[in-house]
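> whatever this is, show me its structure:
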Amino acid sequence: MTQKIVIGVDIGTTSTKAIAIDVKGRVLAHHAVDYPLLRPEPAAAEQDPQQIFEAVTTVIQSCAAQCRAKQADTQVLAVSFSAAMHSLIAIDGDDQPLTHSITWADNRAAPWAERIGAEWDGLAIYRRTGTPIHPMSPLAKLVWLRHEKPELFARTRRFVGIKEFVFHRLFGQWVVDHSIASATGLFNLERLDWDEGALVMAGIEADQLATPRPTTDSLRGLPASLAESLGLPADTPFVLGANDGVLSNLGVNAIQRGEVAVTIGTSGAMRCVVDRPLTDAEGRTFCYALTQDHWVVGGPVNNGGIILRWVRDEFAAAETETAKRLGIDPYEVLTRIAERVSPGAEGLLFHPFLAGERAPYWDARLRGSFFGLGMHHGKEHMIRAALEGVIFNLYSILPAVEAVAGTSRAIKATGGFARSPMWRQMMADVFNRDVIVPESFESSCLGAAVLALYALGHVESLDVVADMVGATHRHSPDPESAALYDQLKPVFLSLPHKLQDEYRTLAAFQQRVGSRALNSSQ
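Purely as a prediction, here's the structure:
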């Protein structure tokens, strides 16, 4: 019997991953290729698009080969794509890149994002496009390029994201799915087309962008040489897919009303699904497309697992080196240290704004701090406060999300942090909701694969994902800890608003000092 598979590919910030599943959702193969994040100047965060294209072809070829090695009679029904949002590449008239892929983490457009928000009616653009005004967005990046790199801007024939670049290399067409488009700040959610007001602000025409198409559309007709190298028939459908955030919701089976997906990787996000485009009156949440009847409302944070890495390096370097020699996960050592301290870290709070912050503040100038530090606090309190700070910070998005999408009842939690029983319980206690850890393998890859099955008619509904995703852990709130955290949450939430002027003063000071230090070292 022929083994029928779908390959789901996720083009991420630090790696491209792929899985192959059968029509029942069982994972048959997986592969990942890492690549560096390039920082050629302060605040820059770029990737080499050709390097990413090669990673994409490698993971597809590997997954197909792994499946055929297990069963020679294997049919690849489709390849489907997830990708990180907000990337921007300038392309010349010969369809060659003039820049690297400028990622969501690039902060060079920060002054222009502030002007858009404060002076150019940015809230109205947000309400039409669903993308908060922030340096991450291609809209802000285009305004920055237009004003600060006019020669490059003038030479550019079109502006695309990384997934459009990959599809053009595969099929010679410039197309963008509605989901990636809805995260640009340039796409009108009601009309499902480029927004005229945003285009005027960016200084570009619609024909300088890719053609928007539904997430369920597909392309066929690979060049013969490329099809051969991938190990696929040339007519294999390549489904456009969606962005990584909305597909992660699908991949963890958080697509019903009241179900919230929380992810903590390097960064983090909270998302829930609604049935039509919805935006927040204050511009605190995003709204991105999944399908015509599925839209994802939520908010991302810059400061997730990156905080855990910082804590490990700055507070527990000796312990983690010992753990490595003993074959123990260094992050397990951190949680063991944090467990010495009771919930609430004896009144110590940590605001984890080491990389500025997106939702719900959308302010790149926020800075991290310990608050409430006393003589009775030691290293273990600071470690616990940092872990709690990441969860408090995610919690700060919940009121905005619920104001748009309604009350939540359960959290589906994924990401590296979900391996830690302590952190899972901490989330249940802070949110005062059940936390469920789905049994999914690379949720964005799985979401892409399920979307392909739906797009090509192999399943009737996206709800089929419920039969593919089990639960590995479930945590209910501890009443005593939840009550304690309820006392601390108002303090945590109020401080960023009270300290706005001080954050801005410090950020400007740090930028001046950092620029002088960079110039003196060159």
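> CA atoms for contacts and neighbours, from now on please.
Will do.
> helices and strands around the helix or strand where A18 lies, which ones?
Element membership of A18, judged by DSSP states H and E, is strand 15-22. If you count contacts as 3 or more Cα pairs under 8 Å, 6 or more residues apart in numbering; DSSP states H and E, strand 15-22 packs onto strand 3-11, strand 27-34, helix 49-70, helix 443-455.
> just send those back as CSV, with mean neighbour count and distance to R409 too.
What follows is these, written out as CSV (neighbours: other Cα atoms under 10 Å; distance: least, Cα to Cα, whole Å):
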stretch, mean neighbour count, distance to R409
strand 3-11, 27, 29
strand 27-34, 18, 29
helix 49-70, 19, 37
helix 443-455, 30, 21
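> save these as JSON lines, and put in distance to S82 too.
Formatted as JSON lines, those follow (distance: least, Cα to Cα, whole Å):
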{"stretch": "strand 3-11", "distance to S82": "4"}
{"stretch": "strand 27-34", "distance to S82": "14"}
{"stretch": "helix 49-70", "distance to S82": "11"}
{"stretch": "helix 443-455", "distance to S82": "6"}
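> sorry, back to before: what angle do strand 3-11 and the strand holding A18 make with each other?
160 degrees (axes from the mean of the first three to the mean of the last three Cα atoms, to 10 degrees).
> what residues are up against the closest residue to R367 other than its chain neighbours?
The shortest distance from R367 to any residue other than its chain neighbours is 4.7 Å, reached at F353 (Cα to Cα, 6 or more residues apart in numbering). F353 makes contacts with N302, N303, L366, R367, G368, S369, as judged by Cα atoms under 8 Å, 6 or more residues apart in numbering.
> among these, name the buried ones.
Buried by 16 or more other Cα atoms under 10 Å: N302, N303, L366, R367, G368, out of the contacts of F353.
> for F392, see how far away the residue nearest to R367 is.
Going from F353 to F392 by Cα to Cα, to the nearest Å gives 12 Å.
> quick check: angle from the helix or strand where T414 lies to helix 443-455?
Assigned by DSSP H and E, T414 belongs to strand 410-415. With the same axes, to 10 degrees defining the directions, strand 410-415 sits at 120 degrees from helix 443-455.
> list of residues touching whatever helix or strand comes next after strand 410-415?
Note on strand 410-415: by DSSP H and E, the next helix or strand toward the C-terminus is helix 421-431. By Cα under 8 Å, 6+ apart, the surrounding residues in contact with helix 421-431 are 335, 339, 387-388, 391-392, 395, 417-418, 434-435, 475-479, 481-482, 485-486.
> let's see this one next to it:
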Amino acid sequence: MSLLGVDVGTTGCKSIAFDVTGRILAEARREYPLLNPKPGYWELDAEQVWRDVTATIAEVAAKTGADPITALAVSALGEAVVPVGHDRRPLAGGPVSADFRAPAQMERLSATLGDAAIYAITGQPGTAFYSLPKMMWWREATPELYDRVWKFLCFGDYVLARMGLDPVIDHSMAARTLAFDIHRGEWSATILEAAGIPVDRLPIALPSGTLVGHLDADMAASLGLPASVAVVTGGFDQACGALGVGVIDAGTGFYGLGTTEALALVVEPPLPNLEALHVALCPHVATGKMLAMAGSQTGGRLLNWYRNEFAAREEELARESGRDVYEVILESLSPEPSPLIVLPHFTGSGTIHNDPYSKGAIIGLTFDSKRADVAKAVLEGVTYEQASCLAHLDASGVAIRRLMVVGGGARSDTALQIKADIMGRELCRQDTSDASCLGAALLAGLATGIYSDLADVKKIVERDSVTFTPDPDRHRVYARRLAIYEGLYDALIGASRELDRALV
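Coordinates of the predicted model:
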């Protein structure tokens, strides 16, 4: 028997079959575009996502006949939401967290309830990148579409609905909508009433690792799967990734390096100082555990922006040599800190400041500045943002000295050494590049009795790892530059807001 983990991400999806020891048997991936139909709008074509998910599942199923898949679960990007009609088809694109169409709705919700009350119920800081403000936006901006909505679904429950099952959302993902009471484990009547969204427009919420049902014969056949494959609630991709690398116990931490960057730290509430830092709390997919979540919507998107706008020569060299363009960019970087500092607020500030109006900046430019200086400053800037979060968390009593790192950005030794030097703590990369898929598969195994408990799961995820240790001399230099970085937001926010007004 084998277990299937499906991961639906911001720019692509993958399906991986694992045997019961966690060994990869087969995998398949697809990429899809993140659409930008107008300034500030970022969304996915949910129909395209479904086609690519089914293609990856079918490809993996065709390779696992000797070890057939018995159960599956889905890991998915947080916050992104799709309005779905009674035919289970999308009625519009699915805006992702970076989408900025609903600040007015979020401001009104905050004015009605107060940010402190919202945080007390949901564990999330009040910001427009969550799902609920976008549901409010559809109701107000497109009432005809809103009237046709059967359910508002995040991408994990959307995949289950397209499979013909009840649309069930797990608690970790429900928390990322801004409509879920993380303490009671149910949709918040208080929040939904203030937002004007009926609870029957939302899916059923159940803990991660719960059996939802089995695929019927027709759906299983269309996916190339055996009949009656068990389908299990998965979770928020960062939480699934944390499970996949063994970040289960308090004091352990996960650093996800993808399109966005996220820190997920296992904590034991109450932690009264986290609200002031705009750090989110959400249920872990490891039932009974809680995650403190911090991060930035910029992450790997910023290096992608650099590649698209500045790296034509590196693109050419990559084509000529058959290498990855990011490898070519990174090999040109000096081991020493960049003379420039990038404020990576290209989609607002992220955790700590929680300011969607902050703008990005490059500080320190002179005629001596080189493209490689900008490239390195881009990598450093997104890391300064996370280092600042960790410093504030340390001061609040959440001390994590060692972080497990996963995601596309974790493949580069150069990038990880830069991050370790800036953060001043060890970064450990396990021999798995697909922790979110593994975490989802492990949840499928827990629900179907293949694993008896989390202790069994921990045995599966204990793997060899490579540790990146901070260079003391470079860390001292970076610590001084981090102090400069932390002053940039206050120094520039006035200009950012004046620029917004000047562009109107």
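> list the contacts for R497 of structure 2?
R497 of structure 2 neighbours (Cα under 8 Å, 6+ apart): Y357, S358.
> which contacts among the contacts of F353 of structure 1 does structure 2 share?
Using both residues aligned by TM-score structural alignment, their matches' Cα atoms under 8 Å, structure 2 keeps these contacts from the contacts of F353 of structure 1: N303, L366, R367, G368, S369.
> just checking, the second one touches E357?
What it means is L366 of structure 1. Yes - at 6.3 Å, L366 of structure 1 counts as touching E357 under the criterion of Cα atoms under 8 Å.
> remind me, longest helix of structure 2?
Taking DSSP state H as the criterion, structure 2 has its longest helix at helix 472-503.
> centre of the chain to that helix, how far?
24 Å (Cα atoms, centre = their mean, to the nearest Å).
> quick one, it and helix 413-423 angle?
Angle of helix 472-503 of structure 2 versus helix 413-423, following the same axes, to 10 degrees, is 90 degrees.
> could you pull out the buried residues of helix 472-503 of structure 2?
The neighbour-count check on helix 472-503 of structure 2 (16+ other Cα under 10 Å) flags R474, H475, Y478, A479, R481, L482, Y485, L488, Y489, I493, S496 as buried.
> now swap in stretch 144-161 of structure 2 and tell me
146, 149-161.
> with stretch 387-407 of structure 2 instead?
Neighbour count says stretch 387-407 of structure 2 has 387-390, 392-393, 398-400, 402-407 buried, by 16+ other Cα under 10 Å.
> closest to D324 of structure 2 among these?
Closest approach to D324 of structure 2 among the buried residues of stretch 387-407 of structure 2 (Cα to Cα): G407, at 15.9 Å.
> ok, the closest one - contacts?
Here G407 of structure 2 is in contact with G256, L257, G258, S433, D434, A435 (Cα under 8 Å, 6+ apart).
> how about it, what's its match in structure 1?
Residue pairing (TM-score structural alignment): G407 of structure 2 is matched to G415 of structure 1.
> from G305 of structure 1, how far off is its match?
Plainly put, G415 of structure 1 is 9 Å away from G305 of structure 1 if you go by Cα to Cα.
> which neighbours do those two share?
I264, G265.
> can you list which of the contacts of F353 of structure 1 are found in strands?
S369 (DSSP state E).
> dump the contacts of F353 of structure 1 into JSON lines; add distance to G185 of structure 1 as well.
Formatted as JSON lines, those follow (distance: Cα to Cα, whole Å):
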{"residue": "N302", "distance to G185 of structure 1": "18"}
{"residue": "N303", "distance to G185 of structure 1": "22"}
{"residue": "L366", "distance to G185 of structure 1": "22"}
{"residue": "R367", "distance to G185 of structure 1": "25"}
{"residue": "G368", "distance to G185 of structure 1": "28"}
{"residue": "S369", "distance to G185 of structure 1": "31"}
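> for the contacts of F353 of structure 1, which one is nearest L518 of structure 1?
In terms of Cα to Cα, no member of the contacts of F353 of structure 1 lies closer to L518 of structure 1 than R367, at 20.4 Å.
> give the equivalent position in structure 2 for that closest one.
In structure 2, R367 of structure 1 lands on K359 (TM-score structural alignment).
> tell me the contacts of that match?
Contact partners of K359 of structure 2, counting by Cα under 8 Å, 6+ apart, are L343, P344, H345, F346, T347, G348, S349, I493, S496.
> now do the last one against Y357 of structure 2, distance only.
In this case it means S496 of structure 2. Applying Cα to Cα to S496 of structure 2 and Y357 of structure 2 gives a distance of 7 Å.
> what about the helices in the stretch 151-300 of structure 1?
All helices of the stretch 151-300 of structure 1, identified by DSSP state H, counting those that start in this stretch, fall at 162-171, 178-181, 196-202, 224-230, 244-251.
> what's the closest of those to A281 of structure 1?
The closest approach between A281 of structure 1 and any of those, judged by Cα to Cα, belongs to helix 196-202 at 18.6 Å.
> can you tell me the SS state at R88 of structure 2?
coil (DSSP: H, G, I helix; E, B strand; the rest coil).
> if any of the contacts of helix 421-431 of structure 1 are buried, give me the PyMOL selection for them.
If you want just the buried ones from those in PyMOL, going by 16+ other Cα under 10 Å, the selection is:
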select buried, resi 335+339+387+388+391+392+395+417+418+434+435+475+476+477+481+482+485
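> contacting residues around the alignment partner in structure 1 of V84 of structure 2?
Mapped onto structure 1 by TM-score structural alignment, V84 of structure 2 lines up with I91. Taking Cα under 8 Å, 6+ apart as the criterion, I91 of structure 1 is in contact with P97, L98, T99, T156, R157, R158, F159, V160.
> list the ones among those that fall in strands.
Counting by DSSP E, the part of the contacts of I91 of structure 1 found in strands is R158, F159, V160.
> tell me how far the last one lies from D95 of structure 1.
For V160 of structure 1, the distance to D95 of structure 1 equals 11 Å [Cα to Cα].
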